[in-house]
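> Sequence and predicted structure below; questions after.
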Amino acid sequence: MKTAISIGSAYYDGSNWEDLVELVKLADRIGVEYAWSAEAWGMDAVSPLAYLAPLTKTIRLGTGIMQTSARTPATAAMTSLALARLTNNRFVLGLGVSGPQVVEGLHGASFEKPLGRLREYINIVRQGISGERIQNDGPQYVLPRPGGEGKALRLGMPPNPSIPIYLATLGPKMLELTGELADGWVGTSFIPEASDDVISHLRIGAERAGRSLADLDLQVNATIEVGDDVEALIKKYKKSAAFTLGAMGSPETNFYNAAFSRAGWEPMAKRVQTLWVSGDKQAAVEAVDDDFVLATQMIGNESMVLERLRATAAAGITTIRIVPLGRSVREQQAHLEHVRSLIQTL
């Protein structure tokens, strides 16, 4: 199993950037395979990778994720070609549709028909990185724009069709699209014991395209913390669980809540969301089930963490994506090295 790290966050403001750089440089030295830069309404996903490119040698640098609503597909293709050049072909294009609160609130774009929009977006990006003339008949993107002076253009950089495209998806149809069109999956909200709800849809998409699930790199995020006080760890991570179930999206559209509901936790997930939205955040935290925390986080003593890692690998996941923990960069580096050593035992 491979290791990846996440850098930044949805709302990362650039603080302690120098420490983050040192962390990525260490990850590169010890053989971590991927570093993914986040993007929502904080630092963008692209600029950090351009900065890190000359400071690293082997680690793959990916956008985790680049919001499709924030850039035209042609711009995403140009950016991908440029970053592939700057990283000596270590760049991975991670794409995602985000959610209506960000898409409509921050970018002023419509969130309607995200599945069809993402399919067209990927097709246009592949045209761009393959050196083809960029053209699309819609219905989401019409290129060139009709009725004007535009013409189908090729991008000026040398083609590089081998740039990998990963998708961050959660819903069944989106997972099928990932299996059909992507090189990898940047997954979240994954529970090994309920993995068939995810893996089956990825497999359907892959087989639709005439390939197998083994052709995809399947990555999931994981919070990994080793400690003997399991009760304290459960209490600690109930807060983030309640935030995910209650606040990561609107009351009408919370993709994470929906994913965990499909995984068998619907009554609790809805109860936590209702309490959070009503303003009673403490009650929402208390409503999170202990077993849910243990199912969704890799916490506890070392044997417990290793058991969760083995279960995740057995479910078909090929790469674990972590956020190194610690108050200082030295603590984060120690955590990363420890987690990396655990993963390498699998």
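All right, it came through fine.
> can we go C-alpha only for contacts and neighbour counts from here?
Will do.
> those helices in the stretch 51-200 of the chain, which residues are they?
73-86, 100-105, 114-129, 172-181, 196-208 (DSSP state H, counting those that start in this stretch).
> Mind checking what helix or strand follows the last one in sequence?
If I follow you right, that is helix 196-208. strand 217-222 (DSSP states H and E).
> Verify the stated contact: Arg340 with Thr3.
Yes - counting by Cα atoms under 8 Å, Arg340 does reach Thr3; the two are 6.8 Å apart.
> Which neighbours do these two have in common?
Val32 (Cα atoms under 8 Å, 6 or more residues apart in numbering).
> Tell me which of the helices of the stretch 51-200 of the chain sits most buried.
With neighbours defined as mean count of other Cα atoms under 10 Å, those peak in mean count at helix 172-181, which reaches a mean of 23.
> which residues are in contact with that helix?
Contacts of helix 172-181 (Cα under 8 Å, 6+ apart): 115, 119, 122, 166-167, 169, 184-185, 197-198, 201-209, 213, 216.
> try it again with 7 Å
Helix 172-181 is contacted by residues Leu115, Leu167, Thr169, Trp185, His201, Leu202, Arg203, Ile204, Gly205, Ala206, Arg208, Ala209 when judged by Cα atoms under 7 Å, 6 or more residues apart in numbering.
> any chance of these in JSON lines, plus distance to Ile317?
Converted to JSON lines, those look like this (distance: Cα to Cα, whole Å):
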{"residue": "Leu115", "distance to Ile317": "24"}
{"residue": "Leu167", "distance to Ile317": "15"}
{"residue": "Thr169", "distance to Ile317": "15"}
{"residue": "Trp185", "distance to Ile317": "10"}
{"residue": "His201", "distance to Ile317": "14"}
{"residue": "Leu202", "distance to Ile317": "12"}
{"residue": "Arg203", "distance to Ile317": "13"}
{"residue": "Ile204", "distance to Ile317": "16"}
{"residue": "Gly205", "distance to Ile317": "17"}
{"residue": "Ala206", "distance to Ile317": "15"}
{"residue": "Arg208", "distance to Ile317": "20"}
{"residue": "Ala209", "distance to Ile317": "20"}
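> Out of these, which comes closest to Ala222?
Lowest distance from Ala222 to these (Cα to Cα) belongs to Trp185, with 14.3 Å.
> who are the neighbours in contact with the closest one?
Contacts of Trp185 (Cα under 7 Å, 6+ apart): Tyr166, Leu167, Ala168, Thr178, Asp217, Leu218, Gln219.
> another structure for you, compare them:
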Amino acid sequence: MKLGWSMGYWGAGPRPGIEQVVAEADRLGLDSIWTAESYGSDALTPLAWYGARTTRPRLGTGIVQMSARTPTAVGMAAMTLDHLSGGRLILGLGTSGPQVVEGWYGQEYGKPLARTRQYVDIVRKVVARERLTYQGADYRMPIEGGTGLGKPLRSTIRPLRDDIPIFLGAQGPKNVALAAEIADGWLTLFFGPKLNDHYRKILAEGFARPGARRDKDGFEVAVSVDVVVDDDIEAAADKVRPGLALYIGGMGAAEVNFHRNQFVRMGYEQECEKITELYLAGRKDEAIAAVSTKMVEEVALIGPKAKIADDLAGWRNTIATSLILQRGDIPTLRTMAELME
């Protein structure tokens, strides 16, 4: 199992000291460095900026939101970044949720599975430098109507790699199976050993589909995980609780929240209902307090170094091929690099 690190989203601006963490990740020989985007900082710009200060890690977008850019624009950006980084790009893509897609990007959420399939197909055609003609339900090139002057075009540059790896960010069973069918890897949030058998079966379903791109031996599963090294387990959990409360109670509508569903699958339905109710009522401190330490331990590695080493054994026996540390500092990177040797 490999080790990666994600710089995550910005807060009000760039995270202080991030250049030093990037440099340490490079020095330690981490397998990958990732960025993220929602409706603030974008994923591509920081990846290029900070990635230029590294030499070894693969550089991943976790994730580029598909509604933010046309598939041809993403194909162009992917080829450009792959050239500039010497072939280190991992293109992580995802649909995001209806709140962001319709509220921020002003697009209909529609049918995300069908749209994802079309999007990935077009990106691959761009990267392979095919002359682009495509007639799908969501994307049509050249477009019908208009001036009538549209032409089937192909990229003016030649890709460094004509098959850049694509990972899909997914949590729902249908999206995960789609990732196994059409992608090179799966990016997952709020995964833990308890969900391993559940997702192993779903991935197997995707691998078994006609024309599936890979099998389980060539497919990567990159798991995002919070790590807090602290002799006080409750203090460590306190650093993770606010993020879980936000994702469970505030990221999405009460009736549609893919993040909350992860914890429901692990048996925390009543806790999730309480957290959501409190969060949406504006009682955020109470929602945070309602996230139990046990819930934190399902999806995060917290506590003294020796406890984390013991807990890590359970993750090694899962489908995860990489653990992606979320916003970890230099001491945490060093500890995890040592534990995963």
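Good, I have the coordinates. Keep in mind that this is a model prediction, so the values were computed, not measured.
> After superposition, what's the TM-score here?
Here the superposed chains carry a TM-score of 0.93, computed using TM-score structural alignment, normalised by the length of the second structure; 336 aligned residues with a Cα RMSD of 1.7 Å.
> who wins for proximity to Leu155 of the first structure among the helices of the stretch 51-200 of the first structure?
helix 114-129 (6.2 Å).
> with the second structure superposed, average distance for the closest one?
Its matched residues in the second structure lie on average 0.4 Å from helix 114-129 of the first structure after superposition (mean Cα distance after the TM-score superposition for the first structure).
> Over which residues of the second structure does that helix lie when aligned?
The alignment of helix 114-129 of the first structure onto the second structure (TM-score structural alignment) covers residues 112-127.
> For the matching stretch, which outside residues touch it?
Under Cα under 7 Å, 6+ apart, the answer for stretch 112-127 of the second structure is 71-72, 74-75, 79, 95, 132, 136, 138, 154-155, 159, 162-163, 175.
> go with 8 Å
Contacts for stretch 112-127 of the second structure (Cα under 8 Å, 6+ apart): 66, 71-72, 74-76, 78-79, 94-95, 131-132, 134, 136, 138-139, 154-155, 159, 161-164, 174-175, 178, 182.
> now swap in stretch 28-37 of the first structure and tell me
2-9, 24, 45-46, 48-49, 56-65, 337, 340.
> Just the buried ones among the residues you listed, please.
Neighbour counting over those (16 or more other Cα atoms under 10 Å) leaves 2-9, 24, 45-46, 48-49, 56, 58-65, 337, 340 as the buried ones.
> Next step: those residues restricted to strands.
Lys2, Thr3, Ala4, Ile5, Ser6, Ile7, Arg60, Leu61, Gly62, Thr63 (DSSP state E).
> Touching, Thr274 of the first structure and Leu245? I think so.
No - counting by Cα under 8 Å, Thr274 of the first structure sits too far from Leu245 to count as a contact (9.4 Å).
> Tell me which of those two has more neighbours.
Higher neighbour count among Thr274 of the first structure and Leu245: Leu245, with 29 against 17, using other Cα atoms under 10 Å.
> element containing that one?
Going by DSSP H and E, Leu245 of the first structure is part of helix 230-247.
> Average separation of that helix from the aligned part of the second structure, please.
Mean for helix 230-247 of the first structure is 2.3 Å (mean Cα distance after the TM-score superposition for the first structure).
> Need the residues that contact that helix.
227, 254, 256-257, 269-270, 272-277, 281, 284-286, 288, 290, 293-294, 297, 299-301.
> try stretch 291-310 of the second structure
So stretch 291-310 of the second structure is in contact with 190-194, 225-234, 236-237, 240-241, 244-245, 263, 268, 271, 275, 311-312, 335, 339, going by Cα under 8 Å, 6+ apart.
> State the span of the first structure onto which it is aligned.
Counting by TM-score structural alignment, stretch 291-310 of the second structure corresponds to residues 288-307.
> Could you do stretch 30-37 of the second structure as well?
Residue span in the first structure matched to stretch 30-37 of the second structure, by TM-score structural alignment: 32-39.
> From start to finish, how long is that stretch in a straight line?
21 Å (Cα to Cα, to the nearest Å).
> Off-centre distance for it?
9 Å (Cα atoms, centre = their mean, to the nearest Å).
> With stretch 154-167 of the second structure instead?
21 Å.
> on that earlier part again, what comes up buried for the match of stretch 291-310 of the second structure?
Neighbour counts over stretch 288-307 of the first structure (16+ other Cα under 10 Å) mark 288-289, 292-300, 302, 304-306 as buried.
> What of stretch 140-156 of the second structure?
Using 16+ other Cα under 10 Å as the test for burial, stretch 140-156 of the second structure gives Met141, Pro142, Ile143, Arg154, Ser155.
> what does the first one align to in the first structure?
Going back to what we said before, that points to Met141 of the second structure. Match for Met141 of the second structure (TM-score structural alignment): Leu143.
> Look up how far Ile124 of the first structure lies from that match.
Relative to Ile124 of the first structure, and taking Cα to Cα, Leu143 of the first structure is found at 9 Å.
> Need the overlap of contacts for the two.
Counting by Cα under 8 Å, 6+ apart, the residues touching both Leu143 of the first structure and Ile124 are Ile134, Gln135, Asn136.
> Could you report the neighbour count for the equivalent of Pro251 of the first structure over in the second structure?
Aligning on TM-score structural alignment places Pro251 of the first structure opposite Ala254 in the second structure. The number of residues packed near Ala254 of the second structure is 14, by other Cα under 10 Å.
> Nearest spatial neighbour of Ala254 of the second structure, chain-adjacent residues omitted?
Thr276 (6.9 Å; Cα to Cα, 6 or more residues apart in numbering).
> That neighbour - how many residues pack around it?
For Thr276 of the second structure, using other Cα under 10 Å, the count is 28.
> what helix or strand is it on?
Judged by DSSP H and E, Thr276 of the second structure forms part of helix 269-280.
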